[in-house]
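Asks: Attaching a predicted model along with its sequence, questions to come.
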Amino acid sequence: NVPSLEGIESAQRLEYLHITDCQLEGNIPDEIYSLASLRGLFANYNFFTGPISTRIGELTKLTELYLYENDLTGQLPDEIGSLDKLKVLALSDNAFSGTIPQTLNNLEDLEIVSLERGLGKEKGEGISGALPSLSELPSLTQVYFQNQKLDGEIPDDFLASAPKD
């Protein structure tokens, strides 16, 4: 187990941080958002709580964000949409609420978005509101929203730019 990430901000050349199942608690440490070279953050199966900070937008080189199986809450920040190199957004099995940010449509390289809540693992209120069209994501091949509280109809242009066989 890793007791804390204190001092990690000095690892400015760090590209991949694997802290899965390290029994980390509390908010995601602010020090992580200072890692300007970070391409992959793998922080699954911890006990992180609270919202994802708007500082997530500072991780401009990030291609993979794995934060599933934590206890994160609140609205997904719009700043996720500024991570223009992001290919994988895996945030399932948390306690998010609010709506899916429209800024996800900015992520042209996004291939996988995973926001589902596993059956029997429902935490928090769940994500609600209308299903976004995700129409401007030409690389998107996998979408997981099951067991959320989305409503309305599937937009006519849903995944309009997604790869075709």
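Replies: Received, thanks.
Asks: CA atoms for contacts and neighbours, from now on please.
Replies: Fine.
Asks: tell me the strands in this protein, going along the chain?
Replies: 16-18, 25-26, 40-42, 47-50, 64-66, 71-74, 88-90, 95-98, 112-114, 126-130, 142-144, 149-151 (DSSP state E).
Asks: Okay, one more to line up with it:
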Amino acid sequence: MTFHATNNFEGPIPQVIGKFKEFRGPNAFTRSIPSFIGNLQQLESLDLSSNNLRTSEPNPNEHPTSIISDTFPEGCWLQTLSLNQNRLEGKVPKSLGNCKCLEVLDIGNNQINDSFPCHLKNIAKLHVLVLRSNKFNGHIDCPRNNNGWPMLQIFDLASNNFSDAIPATIKGNKLELVKIPVNNFEGPIPEVIGKFEALDALNFSHNAFTGSIPTTFGNLRELGSYSNNTGLCGPPLKTMCGLPPAKEDSPSDSETGSIIH
């Protein structure tokens, strides 16, 4: 059973959503996400994107610790969680790792200040991960993560504060789209990314990558995808490897909003 709130539905999120498997409420709710959300056993899809939701604070003197109640139980059935374009801050709840059926996680365009969610590394069914336009920071290399997300197709980390090198052991045979512009990634671009057979689009612009663009990238060589990395060289950039950097005139990746429709 699906509940779809319309633009005429205002106020807090009602407890009645616990009776539904799918709940969609764009442009409908204000205030904060109630604590009972994580305890809803039947809920499989929750889409609260494009609202004015904020993180609930325990009291005015405490900074929010989690963007949504950290109460997802073992055996959680949640498959889709979309909270894109709200005013959420805090951290990605640790208990979300209990949702082994999760396929879509879209928490882009918020104010989330956290590290890369390595605690979700065992969710093997994850297809879509959107963290864009937040305040995520640090490296994206998860220790003891041998399998990665084998089903991942969309990987969007654009416009955050991620840094360090992309691990050369990165896996993604099903990846179709990789967007990581406007961060602080550095070091060489791993050649293995160009060998991902399903990869159709990428954007590495506005970082601090160095070295030559791998020849394995084949047709994935649009100029704007690599611009504003002063240490990068080789086609399609104007800078040839071994020569001083040339000036690039390409726009940044400034798109906003959810890539899940």
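Replies: Cool, got the structure. The model shown is predicted, which means the values in this text are computed figures rather than measured ones.
Asks: Go through the strands of structure 1 and name the closest to Pro163 of structure 1.
Replies: Proximity to Pro163 of structure 1 (C-alpha to C-alpha) singles out strand 142-144 among those, at 10.6 Å.
Asks: ok, back up a step: next, format the strands of structure 1 as CSV and append mean neighbour count and distance to Asn105 of structure 1.
Replies: Output for the strands of structure 1, formatted as CSV (neighbours: other C-alpha atoms under 10 Å; distance: least, C-alpha to C-alpha, whole Å):
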stretch, mean neighbour count, distance to Asn105 of structure 1
strand 16-18, 14, 25
strand 25-26, 14, 30
strand 40-42, 19, 21
strand 47-50, 19, 25
strand 64-66, 20, 17
strand 71-74, 22, 20
strand 88-90, 20, 13
strand 95-98, 22, 17
strand 112-114, 19, 11
strand 126-130, 18, 14
strand 142-144, 14, 13
strand 149-151, 15, 17
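Asks: now those as CSV including distance to Ile8 of structure 1?
Replies: As requested, the strands of structure 1 are exported to CSV (distance: least, C-alpha to C-alpha, whole Å):
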stretch, distance to Ile8 of structure 1
strand 16-18, 10
strand 25-26, 16
strand 40-42, 13
strand 47-50, 17
strand 64-66, 18
strand 71-74, 21
strand 88-90, 23
strand 95-98, 27
strand 112-114, 27
strand 126-130, 32
strand 142-144, 32
strand 149-151, 37
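Asks: between the ones you listed, which one is nearest to Ile56 of structure 1?
Replies: strand 64-66 (10.1 Å).
Asks: Relative to structure 2, what is the average displacement of that closest one?
Replies: Overlaying structure 2 shows strand 64-66 of structure 1 at a mean distance of 0.4 Å from the equivalent residues (mean C-alpha distance after the TM-score superposition for structure 1).
Asks: where in structure 2 is the aligned partner of that strand, by residue range?
Replies: The aligned range for strand 64-66 of structure 1 in structure 2 is 104-106, by TM-score structural alignment.
Asks: Gly40 of structure 1 -> structure 2?
Replies: Checking with TM-score structural alignment, Gly40 of structure 1 has Thr80 as its match.
Asks: ignore the last one, Thr20 of structure 1
Replies: By TM-score structural alignment, Thr20 of structure 1 lines up with Ser49.
Asks: Am I right that its match is in contact with Asn86?
Replies: Yes. Ser49 of structure 2 lies in contact with Asn86 (C-alpha atoms under 8 Å); the separation is 6.7 Å.
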